[in-house]
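**Student:** Provided below for reference: sequence and predicted model.
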Amino acid sequence: MSSPGVIHIDRGSKVASKKATYRVENELGEGGFGSVYQISDMENLYALKLTKMWTFMPHERIEFAKRFRQEYDYGSRITSPYIVRSHDFDMLEGNPFMVMDLCTGGNLRDLVGKTFGSQKLDEIAHGILMGLKDLHDEGIIHRDIKPENILFDENRVPKLADFGISASIKKRHTVANFMGHAKEVFATGTYSPPEQIDPKQAMKVMGPSNDVYAFGAMMYELITGGRLPFGPFEEFMKDMAAYEQKKKEEKWDRAALEKSSPDQKWVEIISRCIRYRPEDRFGTIDEVLSVLGYQPVREEPGPEVYPQSDWVLRVQNGEEIGREYHLTNLKNSKSAGVLTIGWFNTENPFSNDIGIAEYFTEYISNFHATLEYNSDDYHWYIRDGQWREKGGVPGWYRSTNGVLVQGSRIDEGGKKLKPGDIIAIGDTTLKVVINQK
């Protein structure tokens, strides 16, 4: 990546993309990585987010550019009233920028320390949860839920922002130092689930429960007027290992929550959100919404499944976003309705029927999963692991890091796939799609 230019944007400056020319109205904020400006295209007001690429070390630029582009891609392809939408993307002297919805109502951090009635608190939580649901339905885990990333529009509707470290980043998010402690933590550790901090666990349990944990910690802070369940950020930075041990032992200040909460249901919700083991938390956003008192959104019925249905796995996150694996075509090219999924080995590219590319992480096994077609109900079933020979002993061997379907771990017994299901394998998520012929 070539060296970016050092640029200064003043009020009244013009910023041009391939789609439009924008006028800078004023600067909204500045951080270590970039700045945000209010802009207009002479018809509408937007926010422009610029990354100061010149401030990064040369070896960091490619990775941060990928994250920034990823944030734009997510915000442009997901249509949701609870997610900040991206409208444009380009470069300014080697510095990437994106044009997004302008949210004039501030962020959730502005509300920490204020007192809320039960109805207002529920409304804020509902909007955040609906944004998370819309993300998760597309196979995206936010992984950086905190007050600064919850913005409000002019109607005070909360919107999720900043997908810069979402689960599709093409490298390990947490790097261990020689003591085994986290050295590089992109998410704010006081909100992060324990498994996200631990590089040995990070990809074994990547699913909705990661965001559920952060949501619980964030709502605890909002309800208690600025406290965090396991202690302040300064304590986390002073002794990360001790802080994470408190998470493991679930030693948090329940009394402060009970005293501050306008409704006891929040004690139940947060208690279950910040459990140490992912399987002990709420498994889906719908479960949280139900306890909060909202009926789950009625899902539109999926497409009918027929013998001639064209089943597709589409990469939502990972190295090859947008790539499609046509299961029906792959099945027809084989004598049996069994397909294998595993790491794409460039030296043996046909070792699996579906090879998942993985360049920056090592979470996908050579023999990760198996797909089996059932001609009686015209559906595919996915199983963790493959039948193979290991150490001279034939048998069914499971993968190292497991397989998730709709956020739940599956085993060798298998699970029936439905249109719209999200499959997580390592750092890659795939969406089950049906194309009718």
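**Tutor:** Now that the structure is in, tell me what you want to look at.
**Student:** For the rest of this, base every contact and every neighbour count on C-alpha atoms.
**Tutor:** OK.
**Student:** now the helices: where do they sit in the stretch 301-437 of the chain?
**Tutor:** Taking DSSP state H, counting those that start in this stretch, the helices of the stretch 301-437 of the chain run over residues 327-332.
**Student:** now do the stretch 1-150 of the chain
**Tutor:** According to DSSP H, counting those that start in this stretch, the stretch 1-150 of the chain carries its helices in the segments 58-77, 118-137.
**Student:** another one to put next to it:
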Amino acid sequence: MLVDREKIAAALPSYEVGRQFGSGGFGLVLEGRHRSLGRRVAIKVLTTPEPAVERRFLAEAQVMAAFDHPHVVRVHDYADHEGLCLLVLEHCPGGTLSDRLDAPVRPETACAITLAVADALHAAHARGIIHRDVKPDNVLFAEDGAAKVTDFGLAKIYEGSVVTSGSLVGTPGYAAPEQILGQPVRPASDVYALGGVAYHLLSGRPPFPEGVPIAEMLHRQLHDSAPIPVGMPPRFAEVVGRALRRDVAARTPSAQEFAVALASAATAELGPGWLMRAEVPLRVEEEVRQAATAVARAGRTDVTVASRTERRPRRADRGSAPGSGRSAPAGTGRHAAPEAEDGPRYPSGPSELLSTSEVRRRIDVWASHADEGPSRRTLLLLLAGLAVLAALSIGAGAVVGSLQR
């Protein structure tokens, strides 16, 4: 794809233009550097000069510049020069989440990345913005390893209720059924896509098989539920399964509620300190942070997720502005701790399809297996100790008898 670098330089005189390191359906991405500040940036260049695409490109710039969030790619500048549209973004050298899905992702890391995306979506929803294209390709990693949501080109503004999609938007395999049908979308539509991302991270494969015709994939999304992989811990299965409900009314309604539920499940399944083992920076709302750092008791946490009517009022309900009041980073920075040996392992390939009762039975057996080992060892040690004591008693009796004779 040819790039007129002189034209780009004329449109952005404050920036040095570097090599190309990405491309998409409507444009490409170049490296850049601010001449005075020395700040590295990514320059997104629109190469499809169509009015509808240009409007979407500008909408992306406006939406991403509307709020500053630690898990959303920042917008530094926008230029429209002689028919050339340019968007200057935060440089994220860590690549996309899709790049990391080629290899198994540790469950601690998977949960932390999902929580980061969920918190970014919650902040967008609080400002009336629905992303509508949440997928691994649209999650980038900053220089410090933090997950960043990008590409709000399909984002739509809603007035507190729902908006009509009007046409199929989003990516097959992650788009919610109501998006596929062109029906009204809402924050729960992003939650569905987020559930698909969590499914992929935790199981090692997307919720619906790739490599099939789009029509077949869309049909499966509309009529079939993604099968929960055998071996996925029950708490994760419950959280992800609810987010992937086809019926909007039965689905997790908000990204924040999904985040609290997943954080609680991670604390229960992975044990205390799981967030430190995740090795990715995480800056989330206080309610989510508390659920993620709760102290577990006997391998299970006492933190539970109440129903929507029972939960305490959210920050906005207590008079604070949406998205405000962030706590200090939880589990920030990279840690050189070795990979935990006591955490669950997930299958990376396709699993056999079983009935729901059989899946639950196997999950329960899997989850309880770790608890059976210590009990058996304790029993064996106790029996061995009793045997030693018995032998010593018999020997002492024999000695006493001999002395008496």
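**Tutor:** Perfect, thanks for sending it. What you see is a predicted model, and the numbers here were worked out from it, not measured in a lab.
**Student:** Quick TM-score on the pair, please.
**Tutor:** Remark: TM-score between the superposed chains equals 0.61 [TM-score structural alignment, normalised by the length of structure 2]; 272 aligned residues with a Cα RMSD of 3.0 Å.
**Student:** and the helices of the stretch 1-150 of structure 1 as CSV, adding mean neighbour count?
**Tutor:** Formatted as CSV, the helices of the stretch 1-150 of structure 1 follow (neighbours: other Cα atoms under 10 Å):
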stretch, mean neighbour count
helix 58-77, 18
helix 118-137, 19
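**Student:** In JSON lines, list those along with distance to D239 of structure 1.
**Tutor:** Shown next, in JSON lines, are those (distance: least, Cα to Cα, whole Å):
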{"stretch": "helix 58-77", "distance to D239 of structure 1": "27"}
{"stretch": "helix 118-137", "distance to D239 of structure 1": "31"}
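**Student:** Would you tell me which of those helices gets closest to F230 of structure 1?
**Tutor:** Distance to F230 of structure 1, taken as Cα to Cα, is lowest for helix 118-137 among the helices of the stretch 1-150 of structure 1, at 20.8 Å.
**Student:** equivalent range in structure 2 for the closest one?
**Tutor:** Here helix 118-137 of structure 1 aligns to structure 2 at residues 107-126, judged by TM-score structural alignment.
**Student:** cool, and stretch 62-79 of structure 1?
**Tutor:** Using TM-score structural alignment, stretch 62-79 of structure 1 lines up with residues 51-68 of structure 2.
**Student:** can you list contacts of the matching stretch?
**Tutor:** By Cα atoms under 8 Å, 6 or more residues apart in numbering, the surrounding residues in contact with stretch 51-68 of structure 2 are 26, 46, 48, 72-75, 78, 85, 87, 129, 151-155.
**Student:** So among these, which ones count as buried?
**Tutor:** Buried subset of the contacts of stretch 51-68 of structure 2 (neighbour count, 16 or more other Cα atoms under 10 Å): 46, 72-75, 78, 85, 87, 129, 151-155.
**Student:** middle-most residue in structure 1, spatially?
**Tutor:** Nearest to the mean C-alpha position of structure 1, counting by Cα atoms, centre = their mean, stands I141 at 1.7 Å.
**Student:** Would you map the strands across the stretch 51-200 of structure 1?
**Tutor:** 86-92, 95-100, 150-152, 158-160, 174-176, 182-185 (DSSP state E, counting those that start in this stretch).
**Student:** returning to what we had before: of the helices of the stretch 1-150 of structure 1, which approaches Y220 of structure 1 most closely?
**Tutor:** Smallest distance to Y220 of structure 1 across these (Cα to Cα): 11.4 Å, for helix 118-137.
**Student:** how many degrees apart are that closest one and helix 58-77 in direction?
**Tutor:** Here helix 118-137 of structure 1 points in a direction 110 degrees away from that of helix 58-77 (axes from the mean of the first three to the mean of the last three Cα atoms, to 10 degrees).
**Student:** Report the mean deviation for helix 118-137 of structure 1 after fitting onto structure 2.
**Tutor:** Following superposition, helix 118-137 of structure 1 is found to deviate from structure 2 by 1.4 Å on average (mean Cα distance after the TM-score superposition for structure 1).
**Student:** That helix - contacts with which helices or strands?
**Tutor:** In terms of contacts (3 or more Cα pairs under 8 Å, 6 or more residues apart in numbering; DSSP states H and E), helix 118-137 of structure 1 is packed against strand 158-160, helix 208-223, helix 285-292.
**Student:** Not counting sequence-adjacent ones, nearest residue to S261 of structure 1?
**Tutor:** Distances taken as Cα to Cα, 6 or more residues apart in numbering place I223 nearest to S261 of structure 1, at 6.0 Å, with adjacent residues excluded.
**Student:** mind checking what S203 of structure 2 lines up with in structure 1?
**Tutor:** In structure 1, the residue paired with S203 of structure 2 is T224, using TM-score structural alignment.
**Student:** which ones are touching its match?
**Tutor:** Listed by Cα under 8 Å, 6+ apart, the contact partners of T224 of structure 1 are 113, 256-257, 260-261.
**Student:** what does Y15 of structure 2 align to in structure 1?
**Tutor:** Y15 of structure 2 maps onto Y22 in structure 1, by TM-score structural alignment.
**Student:** Assess the claim that that match and N44 are in contact.
**Tutor:** No: counting by Cα atoms under 8 Å, Y22 of structure 1 stays clear of N44, with 9.9 Å between them.
**Student:** what do the two both touch?
**Tutor:** Shared contacts of Y22 of structure 1 and N44 (Cα under 8 Å, 6+ apart): none.
**Student:** Those two: who's more crowded?
**Tutor:** More crowded of Y22 of structure 1 and N44, by other Cα atoms under 10 Å: Y22, with 22 against 10.
**Student:** hang on, G127 of structure 1 packs against Y82?
**Tutor:** Yes: assessed by Cα under 8 Å, G127 of structure 1 is found in contact with Y82 at 6.2 Å.
**Student:** list residues touching both of those two?
**Tutor:** Contact criterion Cα under 8 Å, 6+ apart; residues shared by G127 of structure 1 and Y82: 157-159.
**Student:** Can you select the buried ones from those in ChimeraX?
**Tutor:** Here is the ChimeraX command that selects the buried residues among the shared contacts of G127 and Y82 of structure 1 (16+ other Cα under 10 Å):
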select :157,158,159
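**Student:** start and end residues in structure 2 for stretch 278-291 of structure 1, please.
**Tutor:** The aligned range for stretch 278-291 of structure 1 in structure 2 is 248-261, by TM-score structural alignment.
**Student:** how far does that stretch sit from the chain's center?
**Tutor:** 13 Å (Cα atoms, centre = their mean, to the nearest Å).
**Student:** contact partners of that stretch?
**Tutor:** The contact list for stretch 248-261 of structure 2 (Cα under 8 Å, 6+ apart) reads 114-115, 118-119, 121-122, 187-192, 239, 242-245, 287-288, 291-292, 304-305.
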